[in-house]
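A.B. asks: After the sequence you'll find the predicted model.
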Amino acid sequence: MPSRDFKRTDRVGAELRREIGTMVHAAVRDHGLPSCSVSDVEVTRDLDFATVWVTALLPAQSKEAVKALNELAVEFRRTLSRQMRLRRVPELRFKYDDSVDKGERIDLLLRQDADRPVSDENDD
């Protein structure tokens, strides 16, 4: 029996990421939401819940974007049930992915540290 490289939850999560990414892009355009995109989808083992991680172009508007997407989650789920071949589409929960913001902050700190002159402690 061949070994499976991916778990079913991984395959479902990847398919959800593609479909939801398209729907979020359309929602941003149609509903005037702050610009955001889907970075990842994590599905529980029982496929009951899916956490959709989103990033915002402007981090200051992230709370507004996540709130609006959570309000649209029922509509997204209904659309997914028509588009995907799943017995039961997971309940969607949108959360803000701050990893990009943290990465930019680390990059900024490293650049500031690189610009700082190195002092030689052995100059006594």
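C.D. replies: On my side now, so go ahead.

A.B. asks: use CA for all of it now, contacts and neighbours both
C.D. replies: Fine.

A.B. asks: residue boundaries of the strands in this structure?
C.D. replies: Secondary structure of the chain by DSSP state E: the strands cover 36-43, 49-56, 91-96.

A.B. asks: Using TSV, lay out those together with distance to Leu109.
C.D. replies: Shown next, in TSV, are the strands of the chain (distance: least, CA to CA, whole Å):
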stretch	distance to Leu109
strand 36-43	24
strand 49-56	21
strand 91-96	23
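
A.B. asks: Of all those, which one comes closest to Asp10?
C.D. replies: strand 36-43 (7.5 Å; CA to CA).

A.B. asks: Put this next to the first one:
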Amino acid sequence: MKPFSRADRVGELIQQVVSEILTRNIRDPRLKMATITGVKMSKDLRNAKIYFAVSGGSEKVDGALLGFNSAMGYIKRVLAGELELRYMPELKFYYDKSFDYGAHIDALLKSLNAEDGKDHSPFETE
């Protein structure tokens, strides 16, 4: 049995190529700080959910979504040349909320430490 499915491998390739496109070719200021965090492919390779992260609040997220939608044609053209698939997958961009959730949990833990007045680090010396 193969350790990764074809959909996983194609998703990783899409993530790599779209990340390179963002850093080298796209000049849209709305996408300047966007980072591709993952790609989920359908098993038939027809749909790709591309997850991104951007700092700066909901206004930046909305701007990045608009930027990705305006650059969709260019991204698809470059991907088509790299992927060598029979069908070009339909691309959908989604904001990855996991970073916000992690920051929220970190803030909660820090507030608990501040309320307790103790540092519960594993390297505490007595």
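C.D. replies: Done, it's in. Just so we're clear, the structure is a prediction, and the values are computed from it rather than from any experiment.

A.B. asks: Just want the most central residue of the first structure.
C.D. replies: Centroid check for the first structure by CA atoms, centre = their mean gives Trp53 as the closest residue, at 2.5 Å.

A.B. asks: Map that residue onto the second structure.
C.D. replies: Aligned by TM-score structural alignment, Trp53 of the first structure pairs with Tyr51 of the second structure.

A.B. asks: My guess is that match contacts Thr37. True?
C.D. replies: Yes: using CA atoms under 8 Å, Tyr51 of the second structure makes contact with Thr37 at a distance of 5.5 Å.

A.B. asks: list the residues that contact both of those two?
C.D. replies: Common neighbours of Tyr51 of the second structure and Thr37 (criterion: CA atoms under 8 Å, 6 or more residues apart in numbering): Asp96.

A.B. asks: Any idea how many residues pack against Arg17 of the first structure?
C.D. replies: 19 (other CA atoms under 10 Å).

A.B. asks: got it, and Gln61 of the first structure?
C.D. replies: A count of nearby residues for Gln61 of the first structure, using other CA under 10 Å, gives 14.

A.B. asks: go on, Ala34 of the second structure?
C.D. replies: Ala34 of the second structure has 22 nearby residues by other CA under 10 Å.
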